[in-house]
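1. this is a predicted model, with the sequence first.
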Amino acid sequence: MAMLFRLLACLLLATPIGAAAHDVEDGYQLWLRYRSATPQLGARIASTARCLVTAGTPSLQLQAAVAELRLGVQGLSGQRLPVARELCAGALVLATPEAMPALRALKLPLQALGSEGYLLRSLRWRGKAVTLIAANTDTGLLYGGFAWLRAAQSGADLQALNQQSAPRVALRVLNHWDNLDRSVERGYAGSSIWDWWALPDMRSARYVDYARANASLGINGTVLNNVNAKAESLTAPWLAKAAALAEVFRPYGIRVYLSARFSAPMEIGGLKSADPLDPAVRRWWRAKADEIYQRIPDFGGFLVKANSEGQPGPQDYGRSHAEGANMLAEALAPHGGRVMWRAFVYSPEVGADRAQQAYDEFKPLDGRFASNVIVQVKNGPIDFQPREPFHPLFGSMPKTAMALEVQLTKEYLGFASHLVYLGPLFEEVLKADTLQQGPGSTVARVIAGGGPAALPGAMAGVANIGSDRNWTGSHFDQANWYAFGRMAWDPDLSPAAVAREWAGQTFGSAPAALDEIVSIMLASREAAVDYMTPLGLHHLMGTGHHYGPAPWVDDLERADWNPTYFHRASRLGIGFDRTPGGSNAVAQYAPPLARQFAQVRDTPENLLLWFHHLPWQHRMASGRSLWHELVLRYDRGAEKVTEFRRRWEALRPHVDAQRHADVAAALVVQEREARWWRDACVAYFQSVNGLPLPEGTRPPEHPLAHYKGLRFPFAPGHGG
């Protein structure tokens, strides 16, 4: 622990506070900048944080909370925050009932907070005006400390605080798709943050800052390695590296998980099989779990990708996903570990509809998974598309713990260069009502354990973090990390409120500028859908690297790897028929939704071509033809990015020069690529339908052959 304490000391002593350090910003400090917007705000913070009072033997979590509060108060007010044993007027008091029994006399509603929740309250205690940060555990105090700092930066009335909060979702976990050679699959922010070669002996201070950022959002777990896992990650040298990271993260309430390769007993264990019903294989996994917990006592468990995209799994032996997951669950159960078993699968044989395959494989297994198995399901039934309907497995497995998996790294949304705020996407799926257990059976309720079995669930985010100085490759991509953590903690938070929190802490702008930044953020996802995949189109991206448009691709090994498989455009019409007359994928949803999606007139237009194949002349709600509407949406999306670029330029006086220039440069790229998307897709679909462009519409800049000829062999983030 000596290394950890040195890092915490560096956090307090070496972080620049003075005005000179504020002149240039590069995004490293994320939303934890702790810079006062006005002298008045700094004075208010100083008056309500004159001393910091704790009680009991300080745990690692309490030490981390104290360090963060002292850092934040000094940065925001310019005043040092002394630690005291006795109350002062304007004290910040961090207390649990166990460490400070006098707290019980206040009869606060602590029971409802669980083990991670917190309470913030301004009150008079022992004759002094104080701010109480109370919780049942020191981890709750840590989250409460970050909540107080968030309130302080947001300009809340710190003399009239009355907040309490507890997480709705039990596990809030980042999934790093980081490889052992430091490459990152679908990574657009440099190489892996984990310097595997230097670990376990050399532990970067960046790991502490990573933990601080996650703890500030309530993220309580991290999967260190790619779901396309290497068996070597479970060998002794690599477990020592994982243990070193776990030691750094422990004070911040973060458990380490590892992606496990199902065939590890053969590859590193010398066995001839990985059959989950083989007693020798089961013994091997039990021994491996014992070994891991010896090194990492609070190890979270395994994430597993099996029988998908060539990965080994239980089906190789004629076994089910439940049998494979339960074998690993059995090994972890004595230690309190969990298995997160991904439902992103599709069979070796191409079926009628790729969107149906996960449901077909997993729905029959409901109730057959061990209680410490969580089935992890992507937000939609295809693959992190700009827009998809919610995955039909949500609500369909009431006897199984479920996790929602979303992607923060924007594999299909312009990588790191496109400004696309994902808060609205998260809200869209979290608030989607599955209707499987009656009205109100939202995806958020499913992952919160709201089904009949009341099993705790999870929300997982495929991380967008790398070695880039600004962490995520672009400044606005930090907002997606932030939104994931905040909305996993509380799925009822609105994307607008979260965007305003993030922007205020990140840019510290004047209210009018802050309004403009938030407005751009909230419009950005819909703009991207329009210039990429409007009206329910999906998977039009380039082959393999998924960079740019390629709706014409039709020659890949599997039919369901081709964009033409998904849009099915012909001279007569466009769209994938998932009604009873087509693949009948609508039948995987609750009957009221199945009936809605089966009818063209009842299907939301933003999902129209997901569920229906329609003639180009189909009349839309606007009165325009489908072809006219499609071109209009492409135009609208591209024009919106031009508008974003102009609006950002007008914010130059309100944003520091370096970050303003960084974002401005990225918006130039996004504007060019949005027009490329628009032109390439319009040119291709016009070549298919032979229809003239709507009157007054600009023709594509180049012939279709130009767009088809573009090649990107070294696009970032490709491969595992």
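-> Perfect, I can see it now.
2. rest of the way, CA atoms for contacts and neighbours
-> Will do.
3. could you tell me the end-to-end distance of stretch 419-436?
-> End-to-end distance of stretch 419-436 (Cα to Cα, to the nearest Å): 35 Å.
4. wait, I meant stretch 255-264
-> Termini of stretch 255-264 sit 22 Å apart (Cα to Cα).
5. what about the helices in the stretch 501-650 of the chain?
-> Taking DSSP state H, counting those that start in this stretch, the helices of the stretch 501-650 of the chain run over residues 511-532, 563-567, 591-598, 608-611, 626-650.
6. pull out the buried positions in the longest one.
-> This points to helix 626-650. By neighbour count on 16 or more other Cα atoms under 10 Å, the buried set for helix 626-650 is 626-642, 644-645, 648-649.
7. who does it touch, helix- and strand-wise?
-> Contacts defined by 3 or more Cα pairs under 8 Å, 6 or more residues apart in numbering; DSSP states H and E place helix 626-650 against helix 511-532, helix 657-689.
8. got JSON lines for the helices of the stretch 501-650 of the chain, with distance to Gly313 too?
-> Conversion of the helices of the stretch 501-650 of the chain to JSON lines gives the following (distance: least, Cα to Cα, whole Å):
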{"stretch": "helix 511-532", "distance to Gly313": "34"}
{"stretch": "helix 563-567", "distance to Gly313": "27"}
{"stretch": "helix 591-598", "distance to Gly313": "32"}
{"stretch": "helix 608-611", "distance to Gly313": "30"}
{"stretch": "helix 626-650", "distance to Gly313": "41"}
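9. out of those helices, which comes closest to Ser263?
-> Between Ser263 and the helices of the stretch 501-650 of the chain, the tightest spacing by Cα to Cα is seen for helix 563-567, at 32.0 Å.
10. structure two is appended below for comparative analysis:
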Amino acid sequence: DNLDGMVERGYAGQSIWDWWRLPDYKGPRYTDYARANASIGINGTVLNNVNAKATSLTAPYIAKAAALADVFRPYGIKVYLSVKWTAPMELDGLKTADPLDSQVAAWWKAKADEIYRAIPDFGGFLVKANSEGQPGPQDYDRTHADGANMLAAAVKPHGGIVMWRAFVYAHDNPDDRAKQAYDDFKPLDGKFADNVIVQVKNGAIDFQPREPFHPLFGAMPKTPLMMEFQITKEYLGQSTHLTYLGPLFEETLDADTYARGKGSTVAKVIDGTLDGHKLTGIAGVANIGVDRDWSGSIFNQADWYAFGRLAWNPDLSAEAIAREWAAMTFTPDPKLVKPVVAMMMGSREAAVDYMTPLGLAHVMGTGHHYGPAPWISDLARPEWNPVYYHKADATGIGFDRTKSGSNAIAQYAPPVAKMLADPKTTPEKELLWFHHLPWDYRLKSGETLWDGLVHHYDRGVAYVADMQKTWESLRPLVDPERFAQTKAFLKIQHREAKWWRGASIAYFQSIAKRPLPTGSDAPAHDLDWYKAQDFPYAPGNP
């Protein structure tokens, strides 16, 4: 959340933090927020955006954070703050933010002491550094460990921790973006202080509808790693698409890193059992705002709920969680629960089908990430362009991350790397993430890659149409207000799924030069029409 009330990548209205009226007025919704989180085991909240403003560390804003901490404390919830690396320079005129400079270290120690005087149970700092233009220790030829450890020393006397994000990629690094976090952090394994935990996104790019698990999981046995999931759906239809994220969370947590042999799941990495770590964590980029339903839609609440449930029991199934949520949210009547859970369980896969099938990724409109734009190729940095990720050309489609390409597969444990080296043994759902393949490559179904791609788009649209029919059949079992909202949002989702399908097929067909398979309709518009769509005021865009 930003200090002006805007929520970056938020799709549920403005921030619930009323910074202007804090600390004097603490609205009742803060207590409601604490109760909701405590009910599913969430025990901490970072109050501000990782793209932080130094102002968050000034005395007036520390007092505002302290007021929120007072509300949350009875519910077992600690407050954390994101910090801007150059805060000592911006707030007090220091000449440098070099983490090895004694004046810089002294500034952060004094600032930590000030915060803990106001908030005795303050949790610590979250840091985004040297990523997407944010400053950091690398600006001074220092490492991420140098930066994290300096902050860790400042909060350690008070029992605080530092959560240091591994979401990094540099404009001057020509290597595969998917490799850069591993390349930066793997050499630092064992060099972080014992109150630092490295926060790693579920995949190596950025919260895509589907990504393989991040190669850092299992690769840093001497360093505690925490998971970063996105509960808000920046790339998955934002607030109006019914795309239940429980299966995405479950898929990632169950993924086997093979770091210590078979059974070395991502869940065991982050809960500390694989490598014996006591400092553990899991983070969710929240979808909370001032909307009456908190999360932009009724069904988006299920993602918040699933995150909390899996945080404490990663062995739970997404389906069991969906049943719990549906029964508590609507009615325990099986006539509703069974079809609603069935809708939810296939909804994320449907979004993958109509957006990014067979391992495609990051083909969304740039900036706001709303809607399809696989044709964009003219932005300043290569990795900002969708064409960078799909690499479609006359010969085929996909990003070659094998030895003949970027060799990103080498960042995984040998059994995983061996599986991913061959398209025949690569899971088909991740095929084009790791391989550039001919349009006529034969899938396991026997159909060509081109035909299979089109059929995935078709299947995704059809699933949304089926959800509309299912929901309509449940009208007698749902109150009119929530029924009407969900019906309206499913209508939007169906329209946008068809838009995704049409735009993607129109673009890729212009490159593949192949006819549509029998039974698949042509896109509703020509490619120029799809390219002309413009959304200057899409929500959640910083």
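-> Great, that's in hand. Here the structure is a predicted model, which is why all the values come from computation and not from measurement.
11. ok so, going back, dump the helices and strands packed on helix 626-650 of the first structure to CSV, plus distance to Val66 of the first structure and mean neighbour count.
-> Below are those laid out as CSV (distance: least, Cα to Cα, whole Å; neighbours: other Cα atoms under 10 Å):
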stretch, distance to Val66 of the first structure, mean neighbour count
helix 511-532, 30, 21
helix 657-689, 30, 20
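12. now the counterpart of Glu673 of the first structure in the second structure. Nearest residue, chain neighbours left out?
-> Matched to the second structure by TM-score structural alignment, Glu673 of the first structure sits across from Glu496. Leaving aside its sequence neighbours, Glu496 of the second structure sits nearest to Gly371 (Cα to Cα, 6 or more residues apart in numbering; 7.6 Å).
13. equivalent analysis for Val429 of the first structure, please.
-> Going by Cα to Cα, 6+ apart, Val429 of the first structure has Phe390 as its nearest residue, at 5.7 Å.
14. could you double-check that the one you found sits in contact with Pro381?
-> Yes: counting by Cα atoms under 8 Å, Pro381 is a contact partner of Phe390 of the first structure at 7.1 Å.
15. can you pull the contacts of the counterpart of Ala524 of the second structure in the first structure?
-> In the first structure, the residue paired with Ala524 of the second structure is Glu701, using TM-score structural alignment. When contacts are counted by Cα atoms under 8 Å, 6 or more residues apart in numbering, Glu701 of the first structure is found next to Asp679.
16. surely Glu701 of the first structure is within a strand?
-> No: remark: Glu701 of the first structure does not belong to a strand; assigned using DSSP: H, G, I helix; E, B strand; the rest coil, it is coil.
17. quick revisit: quick one: the helices and strands packed on helix 626-650 of the first structure as a markdown table, columns for distance to Gln40 of the first structure too.
-> Listed next are these as a markdown table, based on distance: least, Cα to Cα, whole Å:
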| stretch | distance to Gln40 of the first structure |
| --- | --- |
| helix 511-532 | 15 |
| helix 657-689 | 25 |
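18. closest to Gln376 of the first structure out of those?
-> Between Gln376 of the first structure and these, the shortest gap by Cα to Cα is with helix 511-532, which sits at 24.1 Å.
19. packing partners of the closest one?
-> Under the contact definition 3+ Cα pairs under 8 Å, 6+ apart, helix 511-532 of the first structure sits against helix 423-430, helix 495-507, helix 626-650, helix 657-689.
20. figure out which of the ones you listed is closest to Trp552 of the first structure.
-> Proximity to Trp552 of the first structure (Cα to Cα) singles out helix 657-689 among those, at 6.9 Å.
21. show me what the next helix or strand after that closest one is packed up against.
-> Note on helix 657-689 of the first structure: by DSSP states H and E, the next helix or strand toward the C-terminus is helix 704-708. Under the contact criterion of 3+ Cα pairs under 8 Å, 6+ apart, helix 704-708 of the first structure touches helix 657-689.
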